[in-house]
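Enquirer: Just to be clear, the model below is a prediction. Sequence and coordinates:
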Amino acid sequence: MKEFKVEKDSVEESYRWAYGWRVVDGKCSPPAMNFPLPDFVQARIDWASHEMQAGMGLTFQGAFRALLDIDDEKSIREDWECWGLSEYMPVSDKYREWLQDPILHDIRRVAVMVGFIYA
């Protein structure tokens, strides 16, 4: 049986990315503003967010698929090439490893969704 070791800081950090809301100057501040996601994660969120803001038909479901369903990258790329405005952004090994962490994958998926919604 494979043993996994998770650093306490890593667990706390992952939860802050999803649930780290604060009030700043009397206004609600989302987690990614208070606890920035890793650059390679934020870059992928920004890529999908830019495409959605362009108003060319990318839905939340399509964006979440491109951000989270990374095991089916061939299909995601094919769909993107049909309707995307920008070039497809391949999933980096670093992003894949981070998102598919054997213990923290669920909370990191939530962090990506929250980061995208409030981008």
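Expert: Okay, I see it. Numbers count the residues shown, from 1 in each chain.
Enquirer: drop to CA atoms for contacts and neighbour counts, all remaining ones
Expert: Will do.
Enquirer: So which residues of this structure form helices?
Expert: 8-19, 31-34, 39-53, 60-68, 73-83, 93-99, 105-117 (DSSP state H).
Enquirer: which parts of the shortest one are buried?
Expert: Going by neighbour count (16 or more other CA atoms under 10 Å), the buried part of helix 31-34 is 31, 32.
Enquirer: Alongside the first one, take a look at this:
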Amino acid sequence: MEKDRVVESYAWVYGWKVKDGKCAPPAKNHPLPEFAQKRIDWVSDAIQNRMLTFRGAFKMLLEIDDEKELKKEWDFGASSDYMPVSDEYRNWLNDPILGDIRSVALMIAVIYG
């Protein structure tokens, strides 16, 4: 079971493929968990609507320890509702062994969609 979690997490970063002669990013080949994808979609929409920079998006995805401060910053400049960090997302991202590689997977998913 532990090996499967490790293999899956690394596939989210290194699972690039070529499909129909085009580069396909890992999230297209190895989908992230639904709760993570929902948060990615939330920040991606904000980026597309020019409410959030990449740095701001990464903060909303990765720097989740002080949620009160995150919500305050979101409410200051956004025109949509803040998305609270779910316990499932928090536990997944804060995994002591796989948290760092999962952080990279989130960044890759935002950049390459």
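Expert: Done, it's in. Just so it is clear, the model here is predicted, and its values are computed rather than measured.
Enquirer: And the helices of structure 1: which comes nearest residue 25 of structure 1?
Expert: Among those, helix 31-34 comes nearest to residue 25 of structure 1, with 13.0 Å by CA to CA.
Enquirer: Which part of structure 2 matches that closest one?
Expert: Aligning helix 31-34 of structure 1 against structure 2 (TM-score structural alignment) gives residues 26-29.
Enquirer: can the helices of structure 1 go into JSON lines with extra columns for distance to residue 25 of structure 1?
Expert: Below are the helices of structure 1 laid out as JSON lines (distance: least, CA to CA, whole Å):
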{"stretch": "helix 8-19", "distance to residue 25 of structure 1": "19"}
{"stretch": "helix 31-34", "distance to residue 25 of structure 1": "13"}
{"stretch": "helix 39-53", "distance to residue 25 of structure 1": "24"}
{"stretch": "helix 60-68", "distance to residue 25 of structure 1": "29"}
{"stretch": "helix 73-83", "distance to residue 25 of structure 1": "39"}
{"stretch": "helix 93-99", "distance to residue 25 of structure 1": "32"}
{"stretch": "helix 105-117", "distance to residue 25 of structure 1": "20"}
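Enquirer: circling back to that earlier point, for the match of helix 31-34 of structure 1, give me the average deviation versus structure 1.
Expert: Mean deviation of stretch 26-29 of structure 2 relative to structure 1 after superposition (mean CA distance after the TM-score superposition for structure 1): 0.3 Å.
Enquirer: The aligned residue in structure 2 for residue 76 of structure 1: neighbouring residues, count only.
Expert: Applying TM-score structural alignment, one finds that residue 76 of structure 1 aligns to residue 70 in structure 2. Neighbour count of residue 70 of structure 2, defined by other CA atoms under 10 Å: 21.
Enquirer: One more: residue 105 of structure 2?
Expert: So residue 105 of structure 2, with other CA under 10 Å, has 21 neighbours.
Enquirer: I'd say it and residue 13 touch.
Expert: Yes - here residue 105 of structure 2 reaches residue 13: they are 5.0 Å apart, a contact under CA atoms under 8 Å.
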